[in-house]
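Q: Pasting the sequence and the predicted model now:
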Amino acid sequence: MLTLAAAHSLTHFYIAWIIIGICQPIAITLSIPVLLSNWFNQKLGTVMGISLGLSAFGGTIFNPIIADIITKFGWRGGFIAEGLLIGLILMPLAASIRPNPDEKHPAYGTTTKSESNSLLNGITLKEALHQPVFYALAFAMLALQFVSGSVQHISGHITNLGISPVLAASVVSGVMIGAAVGKISIGYFLDKLSPILVLLVYSLFGILGWSGQIFLTNSTLLTISAFILGLGQGVCLVALPYLIQKQFGEKDYSNILSVINMLGAFAMSLSVYLVGLFFDQTHSYNLGWTINVIAYILSFIAIFITLRKKA
């Protein structure tokens, strides 16, 4: 991040962002679920939702701060500020984290007999590849990360409707707040209720929210719609890592999650380009939003069928 402040060529930006793109999934989408799975035998959904939900609140807090720094010191100053935040706060905190519990620092909640004998329960990646639910979860991750990538185009969609950039920013804030609430709440409900019921409700949030972006033109209603679609993001960012752990156990959780997340990362990067391309061809983002609606429907159906078969 700090090297970007000294960038003077497009090649420099490409190299730096490739490195950031490699590191970011490890720091967020992989490490957080794996660490929490190690430390929480109970209430995993709740703590996973809280930890991932706080990232959305962090974006709400730091986005205007970084924007103000850029206004005062330029974009190079913004990269320096972000680099310092990572170096002075995140790296020391990461170094202080214990990756696994021990006798002195036990995991939260009761353990099974196999766990108490230091034998991790679950199956390996090779074994998971023979189960239909693996491919259902992988498809859901791919489809819903495509949805997540398209969120970057919401501000463009709002301004394309003739709404001011200031109001467009409020719509984007609606997404971020909705995502924070969605992540925290879906984690709690996954611990309390049937996963299928929770997935149905939050998938409906995604369907309704993105449908609102297609049909609504009023800024207030669009903000409400954005909040609702933000709630639906909890499926991809919390429910899927949670279900992967519950379906396949801890034995090879990090490897299974990394393979499925790799597909999601590919879909997210592709969606940013494709949704922009759709807009260039049709002068509307509605095709991209329609794909998002379909993604939620098909993802829920795939998981519903395979989870029922497993049961």
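A: Nice, I can see it.
Q: Please count neighbours and contacts with C-alpha atoms only from this point.
A: OK.
Q: Just list the residues touching Trp289, thanks.
A: Neighbouring residues of Trp289 by Cα atoms under 8 Å, 6 or more residues apart in numbering: 210-211, 213-214.
Q: Can you tell me which of the residues you listed has the most neighbours?
A: When the contacts of Trp289 are compared by neighbour count (other Cα atoms under 10 Å), Trp210 ends up highest, at 27 neighbours.
Q: can you give me the strands in the chain?
A: Counting by DSSP state E, the chain forms no strands at all.
Q: residue nearest the centroid of it?
A: In the chain, the residue lying closest to the centroid (Cα atoms, centre = their mean) is Leu237, at 3.6 Å.
Q: these two touch, right, it and Gly182?
A: No: in this structure, Leu237 is not within contact of Gly182 by Cα atoms under 8 Å, at 9.5 Å.
Q: Use this one as the comparison:
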Amino acid sequence: MSTADTPTPGGVDSAYAWLRLGLSMFLATIGGVGMWSVIVVLPSVEAEFGVDRAEASLPYTATMIGFALGNLLIGRFVDRYGVTAPLAIASAALGSGFLLASQAQSLLVFAILQGVLIGFGSAATFGPLLADVSHWFAKRRGLAMAATASGNYFAGAIWPLVLQAVMQDHGWRGAYLFVGTVCLCVLIPVAFLLRRPPPHMMTRGQAQPVREPPPARQIAMSPRVLQGLLVIAGLGCCVAMSMPQVHIVAYCVDLGYGVARGAEMLSLMLAGGIASRLISGVLADRIGGVPTLLIGAVLQCLALLLYIPYDGLASLYLVSLIFGLSQGGIVSSYAIVVREYMPAREAGQRVGLVITATIVGMALGGWMSGWIYDLTASYQAAFLNGIAWNMLNIAVICLVLWRTRTPRPALA
């Protein structure tokens, strides 16, 4: 093995890098509850506050807006100050948000707390962590970033079942009290285990900036244009993605299967998403982020089509698993694409901007699907709407792939 291939002790591709990856996955799993909890309590909130489906979807939309802004703003601070302080502050906001939301006496107050504290706080455990982990890996960067992103899906697979169990005895308010306590007691201490600055800011043992390596891939368009296209693609794919993820529980309630069956389908969907993200990370290390992204987008579109003819209980379990296996790697692939084409020193803000676009898409799609349901009394048109947005996503990705130049040969 050459000197260039030898991992720096405590640096890129080192044992410490893998330990840091494990901690990041754990943080993402706990903090990811902020994105999924409101989906599980949506039917209970709708019933308690006496609102229609579109209004009941507004807290989720507020959560996604806060999550989007958090990814953008916290990412900028991570580029400048490292991940620990922003993560600790955001974790405090997340836990406090759940405690306060458990006492909300109106849908408006509940929605505000979901957006300002829960959504914003949860964001620190997604895009900013992805950007931070990307600095610690070279050979397995795609896998590392996908694994970190999988923490969000671990949260989606685990937390709905936990919340459902707590809600049976203590209602949605008791479940929110429980989650808030867990976040405050766990996230803040673990955040301080990530104090070491990323390798691109330091030389071996010296507090001096190092020479930044060039991006791995080149494209025949400016960074601003590429960033804009990724924003459009992220918006389109996640409007489509939000239909099953946001409304699967409510969809099951409408079909007479109940909240518990819907929560199980959501968990199954996100469990499939974990496998999809890990496979996509390995694939991205081999063929690149953009081709991997295109594969995921096409498979997601095909999976959405399956929801239209099949609404039996067994069929929905199967289709939800297929959907999870199809779309799980899409969002993490956007972050991988940014790191392949953009400078390392801008990773936090650029990853944050693309993740923001995907979350805006989730927020828009979550509300739009509820609105379409209220107009048509059916989710069939909402699925067709998602497919149309997915086609826009595919078209943009094809353009980026077409303008990508041949990658530089790897160094010996």
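A: Sure, I can see it. The shown structure was predicted, so the numbers you read here are calculated from the model rather than taken from an experiment.
Q: so what number do they get for TM-score?
A: The TM-score (TM-score structural alignment, normalised by the length of structure 1) is 0.84; 298 aligned residues with a Cα RMSD of 2.8 Å.
Q: if we can go back for a sec, any chance of the contacts of Trp289 of structure 1 in a markdown table, plus distance to Gly264 of structure 1?
A: A markdown table is the format used below for the contacts of Trp289 of structure 1 (distance: Cα to Cα, whole Å):
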| residue | distance to Gly264 of structure 1 |
| --- | --- |
| Trp210 | 19 |
| Ser211 | 22 |
| Gln213 | 23 |
| Ile214 | 24 |
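Q: wait, which of those residues is closest to Ile70 of structure 1?
A: Minimum separation from Ile70 of structure 1 among the contacts of Trp289 of structure 1 (Cα to Cα) is found for Gln213, which lies at 29.9 Å.
Q: Quick one: end-to-end length of stretch 104-120 of structure 1, please.
A: Length of stretch 104-120 of structure 1, first residue to last, Cα to Cα, to the nearest Å: 19 Å.
Q: do the same with stretch 321-332 of structure 2
A: First-to-last residue span, stretch 321-332 of structure 2, Cα to Cα: 19 Å.
Q: average distance between the top helix by length along structure 1 and structure 2?
A: Across structure 1, the longest stretch assigned as helix under DSSP state H is helix 44-85. Compared with structure 2 after fitting, helix 44-85 of structure 1 deviates on average by 2.0 Å (mean Cα distance after the TM-score superposition for structure 1).
Q: Now find how far off-centre that helix is within its chain.
A: Distance, stretch centre to chain centre, for helix 44-85 of structure 1: 15 Å (Cα atoms, centre = their mean, to the nearest Å).
Q: In structure 1, what range does stretch 147-156 of structure 2 match?
A: Aligned using TM-score structural alignment, stretch 147-156 of structure 2 spans residues 50-59 in structure 1.
Q: Could you pull out the buried residues of that stretch?
A: Of the residues in stretch 50-59 of structure 1, 50-57 count as buried by neighbour count, 16 or more other Cα atoms under 10 Å.
Q: Also stretch 36-50 of structure 1?
A: 36-40, 43-50.
Q: Including distance to His12 of structure 1, could these go into a markdown table?
A: Shown next, in a markdown table, are the buried residues of stretch 36-50 of structure 1 (distance: Cα to Cα, whole Å):
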| residue | distance to His12 of structure 1 |
| --- | --- |
| Leu36 | 35 |
| Ser37 | 37 |
| Asn38 | 38 |
| Trp39 | 39 |
| Phe40 | 41 |
| Lys43 | 44 |
| Leu44 | 40 |
| Gly45 | 40 |
| Thr46 | 40 |
| Val47 | 38 |
| Met48 | 35 |
| Gly49 | 36 |
| Ile50 | 36 |
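Q: and which of the residues you listed is nearest Leu93 of structure 1?
A: Taking Cα to Cα as the measure, Leu93 of structure 1 sits nearest to Leu36 out of those, at 15.3 Å.
Q: Quick one: map that closest one onto structure 2.
A: Counting by TM-score structural alignment, Leu36 of structure 1 lines up with Val133 in structure 2.
Q: ditto for Tyr14 of structure 1
A: Matched across to structure 2, Tyr14 of structure 1 falls on Ala111, judged by TM-score structural alignment.
Q: wait, that match sits on Thr63?
A: Yes: between Ala111 of structure 2 and Thr63 there is a contact under Cα under 8 Å: 7.5 Å.
Q: If you count surrounding residues, which of these two has more?
A: When Ala111 of structure 2 and Thr63 are compared for neighbours, Thr63 comes out ahead with 29 against 22, by other Cα under 10 Å.
Q: Quick one: the helices in the stretch 101-250 of structure 1, in order.
A: Counting by DSSP state H, counting those that start in this stretch, the segments of the stretch 101-250 of structure 1 that form helices are 113-116, 125-128, 132-150, 154-160, 165-192, 195-215, 219-234, 240-248.
Q: so how far is Leu30 of structure 1 from the aligned partner of Ala363 of structure 2 in structure 1?
A: When structure 1 is aligned by TM-score structural alignment, Ala363 of structure 2 is paired with Ser269. The gap separating Ser269 of structure 1 from Leu30 of structure 1 is 17 Å, by Cα to Cα.
Q: How about Met1 of structure 1?
A: Distance from Met1 of structure 1 to Leu30 of structure 1, by Cα to Cα: 20 Å.
Q: Then Ser299 of structure 1?
A: To Leu30 of structure 1, Ser299 of structure 1 is 21 Å away according to Cα to Cα.
Q: So those two - more neighbours on which side?
A: Between Ser299 of structure 1 and Leu30, counting by other Cα under 10 Å, Ser299 is the more crowded of the two (23 against 18).
Q: How about the more buried one: what's its closest non-neighbour residue?
A: Ala140 (4.6 Å; Cα to Cα, 6 or more residues apart in numbering).
Q: quick one: the equivalent of the one you found over in structure 2 from Leu399 of structure 2, how far?
A: For Ala140 of structure 1, the aligned residue in structure 2 is Ala233 (criterion: TM-score structural alignment). Distance, Ala233 of structure 2 to Leu399 of structure 2, by Cα to Cα: 10 Å.
Q: higher neighbour count, the two?
A: Higher neighbour count among Ala233 of structure 2 and Leu399: Ala233, with 27 against 11, using other Cα under 10 Å.
Q: what does the match of stretch 147-156 of structure 2 rub up against?
A: With contacts defined as Cα under 8 Å, 6+ apart, stretch 50-59 of structure 1 is touched by 32, 176-177, 179-184, 187, 237-238.
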